[in-house]
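Trainee: test case, fold it:
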Amino acid sequence: MELILREYNLKLKHTFTISRESIDFQPSLIVELKSDGFSGFGEATSNPYYKTTVPMMMIHLEKIRTLIEATKNETPEEFWAMIHPYLQHDMFALCALDMAYNDLYARKKGKKLYELWDYSIDKNPLTDYTIGIASIEKMVAKMKELPWPIYKIKLGTKEDLAIVAALRKHTNAVFRIDANCGWTVEETINNAIELKKLGVEFLEQPLKADNWEGHKEVFKHSVLPIIADESCIIEEDVAKCQYHFHGVNVKLVKCGGLTPGRRMIEEAKKLGLKTMVGCMAESTVGISAIAHLLPQLDFVDMDGALLLAEDIATGITLDFGKITYSDRNGTGVTLI
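Mentor: Down below sits the predicted model:
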């Protein structure tokens, strides 16, 4: 098996702002695994909050190139278990590698990933589209630029309720709110009351990740469901979220790929938690992988490729929230 690493700097259509940062470009690593005439692709983007960079991921993968390239017919689960000890300090790199291996494995089997996993795609949820923090005028303009059935609105400003009220005047779409750790307990409980009146479906990660007492208080008193993101990183975190959150947002780059991501979703379901998968401004490479998890999800945020000025791959397509799979096997991805 041959390992190929490609570094990209994805340009965004608009400056993307959340409560803690703004970006115009998203560095991304694409991993390709080649074997027996087939190629599998995976992706992980850099993220300062999690202290990960593309050069760092490439260094960590290069260190185990020999081990990776010696792999022959292991299942994705066996491959992940073999590689995890070497990359447990860099889940982002592990994600890109695991994603590529799952893709390659399914292509060799002549199946799409969801077929390999025996998932039915009959009731796939629609994806939301994210509106980053900006002036109210710019946020309204972004929303009008792409009519969509569900919007995920980034908040964490001094005029959060005014923003949502202004956006509501221009659409009947479902709203989801992501404060990215930007609120206090009191703000969350009070904001939830007003936001529910404005047609908000749920709140995502309103408090800082480690404020477990605060999460418990919000869980008890919020009139809207609360979904964990920064508080739910790896598999062990799912159980901790029970009785603190109503659901979990699994990010593949944070947990180490599709293989552990599927286990996290299964565990969340057993605990009665709502399931969601989110993206990290990936191209269609990473987004196409997420799409194969849809049958197991209540919610999904997989609009990363829509936020880009120019994509680097083809795969799944999105139309007014609905996902259409590629005719190709695996994740269905081809680099442009």
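Trainee: alpha carbons only for contacts and neighbour counts from here, please
Mentor: Noted.
Trainee: okay, buried residues for stretch 82-91 please.
Mentor: 83, 87, 90, 91 (16 or more other Cα atoms under 10 Å).
Trainee: what sits against the second one?
Mentor: Listed by Cα atoms under 8 Å, 6 or more residues apart in numbering, the contact partners of residue 87 are 60, 93, 94.
Trainee: how much space between residue 176 and residue 18?
Mentor: 14 Å (Cα to Cα, to the nearest Å).
Trainee: go on, residue 203?
Mentor: 15 Å.
Trainee: what about the contacts of residue 87, which are in strands?
Mentor: Counting by DSSP state E, the contacts of residue 87 place none of their members in strands.
Trainee: format those residues as TSV; extra columns: neighbour count.
Mentor: Formatted as TSV, those follow (neighbours: other Cα atoms under 10 Å):
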residue	neighbour count
60	16
93	33
94	30
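Trainee: ok, of these, which one's closest to residue 31?
Mentor: Using Cα to Cα, residue 93 comes nearest to residue 31 of the contacts of residue 87, at 8.9 Å.
Trainee: now that closest one. Nearest residue, chain neighbours left out?
Mentor: residue 57 (5.0 Å; Cα to Cα, 6 or more residues apart in numbering).
Trainee: then residue 299?
Mentor: residue 276 (4.7 Å).
Trainee: contacts only, for the residue lying closest to residue 224 once chain neighbours are set aside.
Mentor: Nearest residue to residue 224, sequence neighbours excluded (Cα to Cα, 6+ apart): residue 202, at 5.4 Å. Neighbour list for residue 202: 175, 176, 177, 224, 225, 226, 227 [criterion: Cα under 8 Å, 6+ apart].
Trainee: here's the other one to compare against:
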Amino acid sequence: MSRSLAVRDERWPLAGAFVIARGAKTEAHVIVVELSEAGAIGRGEAVPYARYGESVEGELAKIEALRPALEAGLTRQALQDLIPAGAARNAVDCALWDLEAKLSGVPAWRAAGRARLDPVKTCYTISLDTPQAMAEAARPLARRPFLKLKIGGPGDLDRVAAVRAVAPKTRLIVDGNEGLSFDDLVRLAPEFARLDVKMIEQPLKAGEDAALEGWASPVTLCADESLHTRQELAACARRYGAINVKLDKAGGLTEALAVVDEARRLGLELMAGCMVATSLAMAPAMIVAQGAEVADLDGPLLLARDREPGLVFDGSLIFPPPPELWG
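Mentor: Prediction:
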């Protein structure tokens, strides 16, 4: 076997600032892995996230340390035990999936056990801002099926109410990004229910969400930062009604699919989520999104430009990726 590894980082400017409870960003800084073998190239993209102790330099170093094993034919299954879940493993895992598809001619979705790969409808994210600014941002998006609102500070109820006033029919998800206290949540959840919010994502800090056990929220709660791999699923099932599965947290499509299967067994609803990144990062997440209650794969829509070829969007509808992109 003759396989070669190429790895690099790329910067993709955002169309505008992306603001959440923890801060703002103006670009997507991603890592890209390319594995070449027998004339085929498999690619994977990931986003190192400081919230989880990751940096671009650190994740690149992890991948470089895998070079001898990867170029000697490392498999996806063996990869799972070599480095922990995170951005580096995600980029490598997705590149291996893509390479396998290119070499075998079997699409990744079929290899993943899916009968087909259907288009999915994605949320569109409104960054944290003043109620008035969020309402103005939402106004031209009012016909989208899902809007996801970033919250996490004084005025959260006003923010959601302002968006609901200009988007009376769209389904709303609010994302606290760990920015609420339990008292905030108890106070706000009934008001969010009155405003027909469908889901509250990660209201409390991961590791401080045991308070949710035994509390009957009037709105479905969804774990994000609290859920990475199957290891956290049992605790999440006691605290949340849904989980957000992201490839960067799970460490790739291989573990993400296992998380999906186990979550369904536990009766949890699913969101297929993403970091802000290009279509190359979203393409494998399309497999995770099949049958999910919510897809949140709008990363490319937040960029000033996407890679070519990219995913095709028709409003909120995302079509399956062409093989030239991934899978």
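Trainee: ok, back up a step: so which of residue 203 and residue 18 of structure 1 has more stuff around it?
Mentor: Neighbour tally, residue 203 of structure 1 and residue 18, criterion other Cα atoms under 10 Å: the higher count belongs to residue 203, 26 against 21.
Trainee: nearest residue to residue 107 of structure 2 other than its sequence neighbours?
Mentor: residue 101 (5.2 Å).
Trainee: how many residues are close by the aligned partner of that neighbour in structure 1?
Mentor: Alignment note (TM-score structural alignment): residue 101 of structure 2 maps to residue 106 of structure 1. Residues within reach of residue 106 of structure 1, counting by other Cα under 10 Å, total 23.
Trainee: also residue 6 of structure 1?
Mentor: Other residues close to residue 6 of structure 1 by other Cα under 10 Å number 12.
Trainee: residue in structure 2 matching it?
Mentor: For residue 6 of structure 1, the residue aligned by TM-score structural alignment is residue 8.
Trainee: what secondary structure does its match sit in?
Mentor: At residue 8 of structure 2 the chain is in strand, as set by DSSP: H, G, I helix; E, B strand; the rest coil.
Trainee: tell me the contacts of residue 64 of structure 2?
Mentor: residue 7.
Trainee: where along the stretch 1-150 of structure 1 do the strands fall?
Mentor: 2-17, 22-35, 38-45, 129-131, 150-154 (DSSP state E, counting those that start in this stretch).
Trainee: where does whichever helix or strand comes after the last one end up in structure 2?
Mentor: Read that as strand 150-154 of structure 1. Counting by DSSP states H and E, the element after strand 150-154 of structure 1 in chain order, helix or strand, is helix 160-168. Counting by TM-score structural alignment, helix 160-168 of structure 1 lines up with residues 156-164 of structure 2.
Trainee: average distance between the matching stretch and structure 1?
Mentor: Here the mean offset of stretch 156-164 of structure 2 against structure 1 after fitting is 0.8 Å, by mean Cα distance after the TM-score superposition for structure 1.
Trainee: report the buried residues of that stretch.
Mentor: Neighbour count says stretch 156-164 of structure 2 has 156, 157, 159, 160, 161, 162, 163, 164 buried, by 16+ other Cα under 10 Å.
Trainee: what residues does it touch?
Mentor: Under Cα under 8 Å, 6+ apart, the answer for stretch 156-164 of structure 2 is 130-132, 134-135, 138-139, 149, 151, 174, 188, 191-192, 195.
Trainee: and stretch 8-23 of structure 2, by the same measure?
Mentor: Taking Cα under 8 Å, 6+ apart as the rule, stretch 8-23 of structure 2 contacts 24-33, 56, 60, 127-129, 150-153, 176-179, 277-278, 302-306.
Trainee: next, residue 210 of structure 1: secondary structure please.
Mentor: Residue 210 of structure 1 - assigned by three-state DSSP - is coil.
Trainee: now for the aligned partner of it in structure 2, how many residues are close by?
Mentor: Here residue 210 of structure 1 is matched to residue 207 in structure 2, going by TM-score structural alignment. Neighbour count of residue 207 of structure 2, defined by other Cα under 10 Å: 8.
Trainee: need the contact list for the residue nearest to residue 229 of structure 2 when sequence neighbours are not counted.
Mentor: Spatial nearest neighbour of residue 229 of structure 2, excluding adjacent residues (Cα to Cα, 6+ apart): residue 250 at 5.0 Å. Residues near residue 250 of structure 2 by Cα under 8 Å, 6+ apart: 85, 86, 90, 228, 229, 256.
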